[in-house]
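Enquirer: quick one, fold the following:
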Amino acid sequence: MSAAAVWSVDPRTGKPREQVGTEATAADVDRAVRAAHATREALADRAVRAAFLRTAADLLDASADEVVATADAETALGTPRLTGELARTSGQLRAFAAVVEDGAYLDVRIDLPDPAAVPPRPDLRRWKIPLGVVAVYAASNFPLAFSVPGGDTASALAAGCPVVVKAHPDHPATSELAAALLRRAAAETGLPEDVVVLVHGFDAGVELVRHPLVAAVGFTGSVRGGRALFDAAAARPVPIPFHGELGSLNPVVVTPGAVAERAEETGAGLAGSMTLGAGQFCTKPGFVLAPAGPDGDRFLAALTEGVARAGAAVLLDHRMRDAFVDGVTERAALDGVEAPVVPGAADAHAVTPGVLTVDAARLAAGEHALLLEECFGPVTVVARYADETEVTAVLGRLPGNLTATLHCADEDPAAPGLLAALTPLAGRVLVGGWPTGVAVAAAQHHGGPYPATTSTATSVGATAIERWLRPIAYQSTPQHLLPPELRDDNPLNVPRA
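Expert: Predicted coordinates:
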């Protein structure tokens, strides 16, 4: 039986664009993983790794026109958005090159021997080493920054781990192009091309997580798909770390003081954030607790006006379009739910954004749990509350999230308590602003309690590298047997504690 063809599809029309390749068989996956595994020693040189990451960034930038055009044809995300995403992606690669050169990520710690200690302390030297082959599952909504050349791949390569990427079916041609550029960068810096290998197909994704030489997984996608792979990773004879980003509601709490000060500004800001990228950001604010009353009415009016102006949008594929239409239809039909702007189908390919409202008292009483689940696409739910007791009750029913946002007045008496209530719910808490921008920085954290992610690690920022490393301590080891980073003379000038 021949392997199934992999097609690039135009989401604006639903029509195939071109055949990109074929789905990988179990034998193909085995060859891919073994080829990547064989490159581990070549990746050991930190200077070469840093050069490789910078060369990959340069090649992506040099091919920007082709990369952006290909990604737009497959995702309908638009040239401005994808141009920015490409800049973020190449910048991320360069940032990890700097992390590799600095060496602080190795977390070198040295305790000299102390015979007088109780118990006596031997010579101990600790650092971190790469886990091995990392399987990366590309995201649908970020064809560059969270896909083949994205943060999981960049951080794993920076750690010294070869990568096998399972391409997302929504952008296979973009994946092939990006993988070819990464492999070319490897060759130009003296590394084997197989430090990055690409495979296609659902079955390939299942085979990949089960392969005995795969040492860890990075995943961005749905709760259902991510949980199935997470369970498979845990069920292996040798379980492996699974760093999955699955889904997030990203709650927002707006206080009475905030709407009294700036109702229109806050409503317009929410409209822009929840419709950005057709509501397909993992950090889209999908649930809002806002006060009832005249100031709350002003906030809601500004929100609905902004959403109505956003107009129809094409989602990443027709499956997501259909899921969005079904999801908002089911939510809008719930008792007591109103739609100031009706979300749904615009035509056979596009959707219209919308706003749903409900009394927070219903949610506080345990009704309409569906409204507390993520609906992927341009819709948000506004739960209107009468007092802070309702807010606290609703927050107590929320699952884990990537972000949580508080909009409050200056010196707002409710702010400390609400901030304390939001902190356990998310990996990033904002006071003011909107969560749809995720800065690539050392202090960034992009993760959160389940189901937002399956671990406590971040997939964005310098510390994302920590996911692909494990600590090891050498005890009473002669200098000549130690890695250079752990020797007394520290010839590579690695920071140490």
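Enquirer: from here on, contacts and neighbour counts on C-alpha atoms
Expert: Will do.
Enquirer: which stretches of the stretch 351-497 of the chain form strands?
Expert: Ranges of strands within the stretch 351-497 of the chain are 354-359, 379-385, 401-407, 426-431, 469-475, based on DSSP state E, counting those that start in this stretch.
Enquirer: could you also give me the structure for this next sequence, so I can compare it with the first?
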Amino acid sequence: MFDAGFEVGQTLVADHRIRAVGFTGSRRGGTALMKIASERKQPIPVYAEMSSINPVILYPNALRSRGAEIGKSFVSSLTLGAGQFCTNPGLIIAVEGAGLDAFIESAAAALSESQAQTMLTGGIFDAYCNGVARLSSSSSVSQVAAGKDGTPHQAAAALFETTAAAFLANPELQEEVFGASGLIVRCRDDEELRRVVGSLEGQLTIALHVDAGDIGAASPMISQLELLAGRLLVNGFGTGVEVSPAMVHGGPYPATSDGRSTSVGTLAIYRFLRPVSYQDFPVDLLPAPLKKS
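Expert: Modelled structure (predicted):
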């Protein structure tokens, strides 16, 4: 469903003939529909995909061996489709050092050459511009790079950085900027990195970039990351999504309203099915698919 306002969506969710709702959009929109659905005479499930910044955790050995390569790949994922993928990597977390500097230098160079792109709607474009302006005006954030300007209605990519201390002190830095905008969080050490990860809201994806020497540091975090995201990946970015039985495209709130399901992959069908048991039925009363041939 697509419309120019809120009325059509709200009316559909309130209609007694609707038994389940799928939604992709803002956290404000998703929670509004959840409220309508819960207040119906017969409440119904709302599968809302609302807000995710899809953190990427860069470990020291991976940065030392291929920081520049990761930086270039990151920008390709960040700017894909004008940054409008639900699994767009909007947050980079890493311990500061020469490896992170190499990543930032490479990412900044690639992003500076990126072309401005047209976003899906004027409203999405305006929201992106407001989000970038909010980061640009923050005293705790500095801009690393900006993409090339386009027409007045095309969005230029943007990359920012901040410290772990500032990120932890300013929860608004976790707010999604839907589009090709990324924020790098510089951590002083592993302990600060773990604190940043521990402060995160629910996500669709979390990516780890590791080499063999990073396994010891990354391994203890997996159980924590499982509670934060629906899909964990190594040495890649979440914008690559395959439709398969193993795919989980969901995650804890606010990434989705129900982290037990997926919107991509064959298991998505269970969002719109309700099991019924037919006990002691004579064959003639069974639904056709259940009758013996």
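Enquirer: just give the TM-score of the two.
Expert: After superposition, the two chains reach a TM-score (TM-score structural alignment, normalised by the length of structure 2) of 0.94; 291 aligned residues with a C-alpha RMSD of 1.7 Å.
Enquirer: of all the strands of the stretch 351-497 of structure 1, which lies closest to residue 340 of structure 1?
Expert: strand 354-359 (6.0 Å; C-alpha to C-alpha).
Enquirer: packing partners of the closest one?
Expert: Counting contacts by 3 or more C-alpha pairs under 8 Å, 6 or more residues apart in numbering; DSSP states H and E, strand 354-359 of structure 1 is packed against helix 294-310, strand 338-341, strand 379-385.
Enquirer: matching residues in structure 2 for it?
Expert: Strand 354-359 of structure 1 corresponds to residues 158-163 in structure 2, going by TM-score structural alignment.
Enquirer: and that stretch, how far out from the chain's middle?
Expert: Counting by C-alpha atoms, centre = their mean, to the nearest Å, stretch 158-163 of structure 2 is centred 18 Å from the centre of its parent chain.
Enquirer: trace residue 54 of structure 2 over to structure 1, please.
Expert: Alignment note (TM-score structural alignment): residue 54 of structure 2 maps to residue 250 of structure 1.
Enquirer: for that match, what are its contacts?
Expert: Going by C-alpha atoms under 8 Å, 6 or more residues apart in numbering, residue 250 of structure 1 touches 283, 284, 285, 286, 287, 401, 402, 403, 404, 405, 426, 435.
Enquirer: the last one reaches residue 281, doesn't it?
Expert: The one in question is residue 435 of structure 1. No: proximity of residue 435 of structure 1 to residue 281 does not meet the contact threshold set by C-alpha atoms under 8 Å, at 9.5 Å.
Enquirer: who has more neighbours, those two?
Expert: Neighbours per residue (other C-alpha atoms under 10 Å) separate residue 435 of structure 1 from residue 281, with residue 435 holding more: 25 against 21.
Enquirer: please list all residues in contact with the more buried one.
Expert: When contacts are counted by C-alpha under 8 Å, 6+ apart, residue 435 of structure 1 touches 250, 273, 283, 284, 285, 403, 404, 405.
Enquirer: please apply the same query to residue 142 of structure 2.
Expert: Residue 142 of structure 2 neighbours (C-alpha under 8 Å, 6+ apart): 136, 160, 161, 162.
Enquirer: next one: the closest residue to the third one other than its chain neighbours from residue 63 of structure 2, what distance?
Expert: So that's residue 161 of structure 2. The spatial neighbour of residue 161 of structure 2 that comes closest, neighbours along the chain excluded (C-alpha to C-alpha, 6 or more residues apart in numbering), is residue 184 at 4.4 Å. Distance of residue 184 of structure 2 to residue 63 of structure 2, given as C-alpha to C-alpha, to the nearest Å: 14 Å.
Enquirer: ok, back up a step: can you put the contacts of residue 142 of structure 2 in a markdown table and add neighbour count and distance to residue 143 of structure 2?
Expert: Below are the contacts of residue 142 of structure 2 laid out as a markdown table (neighbours: other C-alpha atoms under 10 Å; distance: C-alpha to C-alpha, whole Å):
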| residue | neighbour count | distance to residue 143 of structure 2 |
| --- | --- | --- |
| 136 | 16 | 7 |
| 160 | 22 | 4 |
| 161 | 22 | 6 |
| 162 | 20 | 9 |
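Enquirer: what lines up with residue 224 of structure 1 in structure 2?
Expert: That one, residue 224 of structure 1, aligns with residue 28 by TM-score structural alignment.
Enquirer: and that match, how far from residue 49 of structure 2?
Expert: Per C-alpha to C-alpha, residue 28 of structure 2 is found 11 Å from residue 49 of structure 2.
Enquirer: those two - which one has more neighbours?
Expert: residue 49 (28 against 10).
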